[in-house]
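In: no FASTA, just this:
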């Protein structure tokens, strides 16, 4: 397709289609074309969008989800995607994750693990390494702060209760919730996960800062230690 977007029939132009019928009628490639705005000589933005999406078709995350797993250098390998457009595409991916969290936040309840899982799902299920987050709560179970404690392999020899409770004591928290992801997509807790949980629980009992739950995020799945009755140490 060597036509420019302007040379296409108006009914086939993504921007005009969006104006007339709204963004929900656009295909993934058309939505991407609207964001890209311009192609390069001999390649319009719609073709360019399809070329980007085709890079992800043989990966674990085909289509739009693949954009979240592509680096800026990966995107810049596509003819017509320079640094500016690559950064824009990465920022759009980040924006989508934050919007998902913003939608889930008003429903956040620390008595309902599924609401915590939904709050973190889009942010954590796309991570390619393990991320351990501690949520700090006050006496009324209001969220005081959320802090990334570790990025990389969540290992019992590397993560210590001290790191977690230093944050808790700093913010006068009386309860904590641990959340971390499994990049494999399977949220089944490992022996290491169970070891860390037990150590944090025991230390919290001594300090008067209770571990309320440890939630492991997979790909659209989660496991809550609390729901599974795994906190009765």
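Out: Perfect, I can see it now. Predicted, not measured: the structure shown is a model, and the values here were computed from it.
In: Could you use CA atoms for every contact and neighbour count after this?
Out: Noted.
In: what about the helix or strand where residue 214 lies, distance to the chain center?
Out: Assigned by DSSP states H and E, residue 214 belongs to strand 210-217. Relative to its chain's centre, strand 210-217 lies at 18 Å (C-alpha atoms, centre = their mean, to the nearest Å).
In: Who are the packing partners of the helix or strand following it?
Out: Note on strand 210-217: by DSSP H and E, the next helix or strand toward the C-terminus is strand 222-224. Packing partners of strand 222-224 (3 or more C-alpha pairs under 8 Å, 6 or more residues apart in numbering; DSSP states H and E): helix 113-124, strand 210-217.
In: what about 7 Å?
Out: Here strand 222-224 touches strand 210-217, going by 3 or more C-alpha pairs under 7 Å, 6 or more residues apart in numbering; DSSP states H and E.
In: next, the one to line up against it:
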């Protein structure tokens, strides 16, 4: 005899069901775990959807860690399964696209938090060091972003001339670099500082500014512009 998976609706009394509360009062009254329960719809044997949401938040240290988790990390959670892992990754992609849309409409320099969140949603979950560039127009609006390199756990190879070529191709007025530290250490290395200055000087030759170089290390980000390195 099979054991039915507890659903969001059946496992909780009506007044506590997140979906009904959402419909009556709106999403603002729901906790993070309850919002996850609405999206996941069902729990696992012995664990209703809200409890599963709480367990996921605890496992990954909150929403940011959960949404930055890789598919393999999600699948290792007992009972989560391929479909629910895919649902969570779809949420991350929607969040990343919403941030990209926001940055394409407004001044990135006026919204440094959005820039950092965009870089984190793109890079935080990667297990090897990767580097990306954000190309901005004269009003500091995002034109596009591109992954420049994907290296070993310790380093990624970035060629400043390729960044210059891409900046000219996209008619960019400025660039923001970002890369991740899979080690979790947010401090810039000497190599990071050297690359920053090298890219800054190369872009200056074609009258393009390097605005920042952001390091993403798990749930932490470091701005080299704020350190006075750019």
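Out: It's in. Quick caveat: nothing in here was measured; it's all calculated off a predicted structure.
In: And the TM-score between these chains?
Out: Put the two chains on top of each other and the TM-score (TM-score structural alignment, normalised by the length of structure 2) is 0.72; 221 aligned residues with a C-alpha RMSD of 3.6 Å.
In: on that earlier part again, tell me the average deviation of the strand holding residue 214 of structure 1 from structure 2 after fitting.
Out: Its aligned residues in structure 2 lie a mean 2.7 Å from strand 210-217 of structure 1 after superposition (mean C-alpha distance after the TM-score superposition for structure 1).
In: and the helix ranked longest in structure 2, how far from structure 1 on average?
Out: Across structure 2, the longest stretch assigned as helix under DSSP state H is helix 81-105. Helix 81-105 of structure 2, aligned to structure 1 and superposed, deviates on average by 3.0 Å (mean C-alpha distance after the TM-score superposition for structure 1).
In: Check which helices and strands that helix is in contact with.
Out: So helix 81-105 of structure 2, by 3+ C-alpha pairs under 7 Å, 6+ apart, packs with helix 63-67, helix 71-75, helix 112-123, strand 142-150.
In: winner for burial among the ones you listed?
Out: Of all those, helix 112-123 carries the top mean neighbour count, a mean of 20, counting by mean count of other C-alpha atoms under 10 Å.
In: which secondary structure elements does that one contact?
Out: helix 81-105.
In: For residue 134 of structure 1, give its distance to residue 26 of structure 1.
Out: Residue 134 of structure 1 sits 39 Å away from residue 26 of structure 1, going by C-alpha to C-alpha, to the nearest Å.
In: For the two, work out which one has more neighbours and name it.
Out: residue 134 (21 against 18; other C-alpha atoms under 10 Å).
In: my guess is that one is in a strand, correct?
Out: Yes: counting by DSSP: H, G, I helix; E, B strand; the rest coil, residue 134 of structure 1 is located in a strand.
In: count of neighbours near the closest residue in space to it that isn't next to it in sequence?
Out: Closest residue to residue 134 of structure 1 apart from its sequence neighbours, by C-alpha to C-alpha, 6 or more residues apart in numbering: residue 178 at 4.7 Å. By other C-alpha under 10 Å, the residues close to residue 178 of structure 1 number 24.
In: contacting residues for residue 178 of structure 1?
Out: Applying C-alpha atoms under 7 Å, 6 or more residues apart in numbering to residue 178 of structure 1 gives the contacts 133, 134, 135, 213, 214, 215.
In: what about it, distance to residue 132 of structure 1?
Out: Relative to residue 132 of structure 1, and taking C-alpha to C-alpha, residue 178 of structure 1 is found at 7 Å.
In: before we move on, what about residue 24 of structure 1?
Out: 35 Å.
In: ok, the contacts of residue 178 of structure 1 in structure 2: which stay?
Out: Retained contacts for these in structure 2, judged by both residues aligned by TM-score structural alignment, their matches' C-alpha atoms under 7 Å, are 133, 134, 135, 214, 215.
In: Switch those over to TSV; also include distance to residue 182 of structure 1.
Out: Listed next are those as TSV, based on distance: C-alpha to C-alpha, whole Å:
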residue	distance to residue 182 of structure 1
133	13
134	16
135	18
214	13
215	11
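In: Which of these are buried, as a PyMOL select command?
Out: Buried members of these, defined by 16 or more other C-alpha atoms under 10 Å, are picked up in PyMOL with:
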select buried, resi 133+134+135+214+215
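In: residues near residue 39 of structure 1, how many?
Out: Neighbours of residue 39 of structure 1 (other C-alpha under 10 Å): 19.
In: so it touches residue 45, yeah?
Out: Yes: counting by C-alpha atoms under 7 Å, residue 39 of structure 1 touches residue 45, with 4.1 Å between them.
In: From residue 227 of structure 2, how far off is the residue lying closest to residue 127 of structure 2 once chain neighbours are set aside?
Out: When the adjacent residues along the chain are set aside, residue 127 of structure 2 lies closest to residue 182, with 5.7 Å between them (C-alpha to C-alpha, 6+ apart). To residue 227 of structure 2, residue 182 of structure 2 is 21 Å away according to C-alpha to C-alpha.
In: Who has more neighbours out of the two?
Out: Neighbour count, other C-alpha under 10 Å: between residue 182 of structure 2 and residue 227, residue 182 has more, with 22 against 10.
In: What are the neighbouring residues in contact with the more buried one?
Out: 127, 128, 129, 153, 217.
In: what do you get for residue 33 of structure 1?
Out: Neighbours of residue 33 of structure 1 in contact, by C-alpha under 7 Å, 6+ apart: 45, 46, 49.
In: Which secondary structure state does the second one sit in?
Out: It stands for residue 46 of structure 1. helix.
In: Can I take it that residue 57 of structure 1 is in a strand?
Out: No: according to three-state DSSP, residue 57 of structure 1 belongs to no strand; its state is coil.
In: That one contacts residue 66, correct?
Out: No: counting by C-alpha under 7 Å, residue 57 of structure 1 stays clear of residue 66, with 8.2 Å between them.
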